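> Below: sequence and its predicted model.
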Amino acid sequence: MSRKKIFNGKRLKTARMYRGKTIDVLANETKINKKDILAFEEDKYKPVVENVMKLSNTLNFPKEYFFQNDDIRVTIENTHIRPESPIPRVEEISYKEKIVMTHKIISFIESYIQFPAINLPDNLSKYDDMETLATKMRRHWGLGDGPIGNMVTLLEVNGISISSMNVEKRGAVSFTQKQSIDRNSRYLVCLGNDRKSATIRNFDLAYELAYIVSVEAGIPSKRFSKEEFACAFLLPKETFFEDLGKAHELEDYVELKKKWIVPISAMILRAYQLEVINYKKYMYLMREMEKQGWLKKEPLDENIKATNPALLKKSVEMLIDNNIMSGTELVDNLANCGLNLYPDDIENLLGLKDKMLSPKNSYKRDNVTKVNFKKKK
C-alpha cells in the first residue's frame, strides 16, 4: 500500500523565496488569502488540491516538489553581498536560495564526477597586510607576477564553484556563499550583470576572492578592504609599478588595460595605493573619467569578452556524452533526490544551453555501464 504524500510547508516557503516573492505578492497572484499561505508554510494546515495547483503554477514549480523532503541538506556558513548592491532585499533572498539549490545539484553530480577540491593556502593570517595576503594567494596558485587574464577558470580549477545565472539580470551584483553539506565546505560565487566584460568580471571575482581570503584568514569582513585586495592581487606591486612609469594621462591607462585586463578605475586606485600618484592626481584622473562617461562604461569593455564558467556545464555534458544518463534522466534522478525542478531552472543554475535537458536532447541508453569519474585519474 503506497504511503500518502504530505504537503511540505517549508518547500512552499523555499519556492516562494526562490522566485523572489513576498507573501503579499503571492497572495495577490494566486487569490489565496495571505493568512492561509502563511499557515501553509508553517504546516498549520494543508492546502486543498485547487490551491496546490495555483501555488505550483504561479511559482513555476512542479506540484510534486511541494510533497518532497530535503534529502540533501545545505548549511549556509557565510554570505557576502556587496553593501552597495541596488537590488531589493527579496531578490537577494532569491539569489541565496538559488545558489543553495545549485550546491544541491552539484552534490548529486559529484556521485559521478570528481570536482576540483578547494585549494587555498593554510598560512593566511589575520596579521598579514593586504600585499602579503595577495602575494600568498599568487604564490600558492603559481601565478607569478604577470597579468591574470581569466579569473573564471583560475577559481574553478582551484575548487571554487561559479554560477552565471544572474549575468543577464540588470542590477545584479556578484556575491559569494560558503556552504557545507555533511560538514564538507564549498565556496560558491554567483556572477552579476557585468555586461560579459572580461575586465569587469576579473575584478568582480578578485573582489569575491577577497571575501574568501578574509574568511580563511579570520579577518572580520567589515575590516577587510576587498577593493584593496582585488587591486593588489590583480596588479602585483613590482611589475605593475614598472608599467605605471608609462602612465601619465588617462589615455595611457587604456593601453595598460589591454595588458592587465583590469578596469581603468582599479588601475588608477592601485597607482594611488602604490604612491605613484598623489591624491590630487588621483582625483583629477577620476574627474576626467566622469567627464568622459567612463565611470559608467569604460573603453574596451565590449571588446575584451569574458570567459564563461565552464565546470558545471561540462560536468553535465560529460554525463550525457558518456551515456551515463540523458538530459531527461538527469532531471528525473534529481527529482528522486528531492530536487523536483523544471529543466529550464536546472539549465539556468548550471549555465547550460536552453533546452539541453528537454526530451528531444535526451539519449537512449542501451546496456550502458555507469562510469564513476572519481576513480579515473
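Looks like it came in fine.
> For the rest of this, base every contact and every neighbour count on C-alpha atoms.
Will do.
> From Lys96, how far off is Lys54?
The gap separating Lys54 from Lys96 is 25 Å, by C-alpha to C-alpha, to the nearest Å.
> Looking at the two, which is more packed in?
Using other C-alpha atoms under 10 Å as the criterion, Lys54 and Lys96 rank with Lys96 on top: 20 against 17.
> Helix, strand or coil: sort out the more buried one for me.
helix (DSSP: H, G, I helix; E, B strand; the rest coil).
> mind checking how far it is from Glu228?
In terms of C-alpha to C-alpha, Lys96 sits 26 Å off from Glu228.
> what do you get for Asp252?
Counting by C-alpha to C-alpha, the gap from Asp252 to Glu228 is 22 Å.
> Then Pro116?
28 Å.
> which of these two has more neighbours?
Glu228 (18 against 13).
> residues in contact with the more buried one?
The contact partners of Glu228, by C-alpha atoms under 8 Å, 6 or more residues apart in numbering, come to 130, 270.
> pretty sure Gly149 contacts Leu235?
No. Using C-alpha atoms under 8 Å, Gly149 is not in contact with Leu235, being 11.5 Å away.
> ok, and here's another one to check against it:
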Amino acid sequence: MEQLWELTHALEKRVQLPLVNLPGFTGGEVHPGVDLPADPVGAARELRRFWNLGDGPVKHLARRLESHGLVVVAPSGADHAAAKVDAFSSAGLLRPMVVLTPNRADDVLRYRFSAAHELGHLVLHSSSTGDSRQEREADAFAAEFLTPQKSLRPLLPERIDLSRLAVLSQTWGVSVSSLIYRYREFGLVSDATISRAYQRLRALSTQPGFAPEPVRGYPGEQPVMLRRAFELAASDTGLTIRELAHELAWKPSRVRELLGMPDTRPVLRLL
C-alpha cells in the first residue's frame, strides 16, 4: 500500500488523475464533507444514487471505481504474506486505495465482490481493523451495492432454482453462492433450504455456468488508471519505466507490476 501511494504520487506530479468522488471519504474532492448513512445497506443505496448507477447491474466495477478517483491495482506477482487475503484498502491517504490480490484472479465474480467489499470499508470505516463486525458490514454493503434488494427481490424464483440463479449470476456479476445468501438476507427460505442449496451448488462447481471464470477474460474488471497515467506522462514528458524506477528507488519490474504492464521480454527456458 505504501508503494502504491508512492507510485500514485509520482504520477500525479505529472498527470491530473480523476477527482476523488467518494462521499464520506475525508479527501473527497467532488463531495467534500458529505456523509453517507452509517448502516451498510443505506450507504450502498445512497452511493449508487450519488454515482447515478440506477437500479441495474454494476458493469466494469474496477474501471468504475477508478473513474471516481479511487486507485485500484491487481498485481500479478505472488505475495505469500497475503496468501489468505482477497483484497485490502486504505482510507488514510489523500486518495482511497484498493489492492485486489492475485488470490481471486481465477474467479471474476468473487474478485468483484472483494472490490465492492473494500469500497464498503472505505465509506463505512475510517480505519479497517478487520474485526468480525466490520467484515459483516462490508459484506452487507457489497451485497446491496451489487444486487439492490429493490431490483433483485422480484427476480428471484420462489424456490431456489440453481439454473435460473446461474443466469442471474451472469446478469448481475455476482456468484450463485452470493445470490443464495440473499435468500437468507431477505428471509425467503429456511436455513435448512439454504444448506441444501449450497450442497447442490458444490456438486456443480465444475460445470459450465457454475465454474469460476478468470478475471483476464473481463477487461472492464482490470484496473488501468495508473498504466494510462504513465503512458500519458511518457508521451508528454518522455518519462520511462527506468526513470520512474530510479525516482522511486525500485526495480523496474516492480514498477511494471504495479502499473499492470506485463514484462514483454522473451523468456529463456532451459530443458
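It's in. Here the structure is a predicted model, which is why all the values come from computation and not from measurement.
> now the strands for the second structure?
For the second structure, applying DSSP state E gives strands covering 71-73, 87-90, 97-100.
> quick one, which of those strands is nearest to Ala249 of the second structure?
strand 71-73 (19.8 Å; C-alpha to C-alpha).
> what does Cys316 of the first structure align to in the second structure?
I think there's a mix-up here, since residue 316 of the first structure is Val and not Cys. Counting by TM-score structural alignment, Val316 of the first structure corresponds to Phe230 in the second structure.
> ok, and the closest non-adjacent residue to that match?
The shortest distance from Phe230 of the second structure to any non-neighbouring residue, by C-alpha to C-alpha, 6 or more residues apart in numbering, is to Leu11 (6.6 Å).
> Which position in the first structure pairs with the one you found?
So Leu11 of the second structure corresponds to Ile109, using TM-score structural alignment.
> Equivalent analysis for Phe145 of the second structure, please.
Using TM-score structural alignment, Phe145 of the second structure sits opposite Phe233 in the first structure.
> Distance of its match relative to Arg139 of the first structure?
11 Å.
> More neighbours: which of those two?
Ranked by neighbour count (other C-alpha under 10 Å), Phe233 of the first structure and Arg139 place Phe233 first, with 27 against 13.
> so what corresponds to Arg200 of the second structure in the first structure?
Aligned partner of Arg200 of the second structure by TM-score structural alignment: Glu288.
> who touches the spatially closest residue to its match that is not a sequence neighbour in this structure?
Spatially, and ignoring its direct neighbours in sequence, Glu288 of the first structure is nearest to Leu250 (7.5 Å; C-alpha to C-alpha, 6+ apart). Going by C-alpha under 8 Å, 6+ apart, Leu250 of the first structure touches 285, 288-289.
> Counterpart of Leu250 of the first structure over in the second structure?
Using TM-score structural alignment, Leu250 of the first structure lines up with Leu162 in the second structure.
> now swap in Ile346 of the first structure and tell me
Per TM-score structural alignment, Ile346 of the first structure is aligned with Val255.
> Could you do Ala15 of the first structure as well?
In the second structure, Ala15 of the first structure lands on no residue (TM-score structural alignment).
> Alignment lookup: Asn274 of the first structure to the second structure.
For the record, residue 274 of the first structure is Leu, not Asn. So Leu274 of the first structure corresponds to Phe186, using TM-score structural alignment.
> wait, what's in contact with that match?
Arg153.
> Go again with 10 Å.
The contact partners of Phe186 of the second structure, by C-alpha atoms under 10 Å, 6 or more residues apart in numbering, come to 149, 153.
> measure it to Arg200 of the second structure for me?
21 Å.
> And for Asn103 of the second structure?
From Asn103 of the second structure to Arg200 of the second structure the distance is 25 Å (C-alpha to C-alpha).
> And the two? Which one has more around it.
Each of Asn103 of the second structure and Arg200 has its neighbours counted (other C-alpha under 10 Å); Asn103 has more, 18 against 11.
> Leaving out chain neighbours, which residue sits closest to that one?
In space, Asn103 of the second structure is closest to Asp86, 5.9 Å off (C-alpha to C-alpha, 6+ apart).
> residue contacts, the one you found?
Asp86 of the second structure neighbours (C-alpha under 10 Å, 6+ apart): 99-105, 110-111, 113-115, 117-118.
> how do these look in the first structure, which are kept?
Here is what carries over to the first structure from the contacts of Asp86 of the second structure, by both residues aligned by TM-score structural alignment, their matches' C-alpha atoms under 10 Å: 99-101, 103-104, 114.
> quick one: which of those is nearest to Glu221 of the second structure?
The closest of these, once distances to Glu221 of the second structure are taken by C-alpha to C-alpha, is Leu100, at 10.7 Å.
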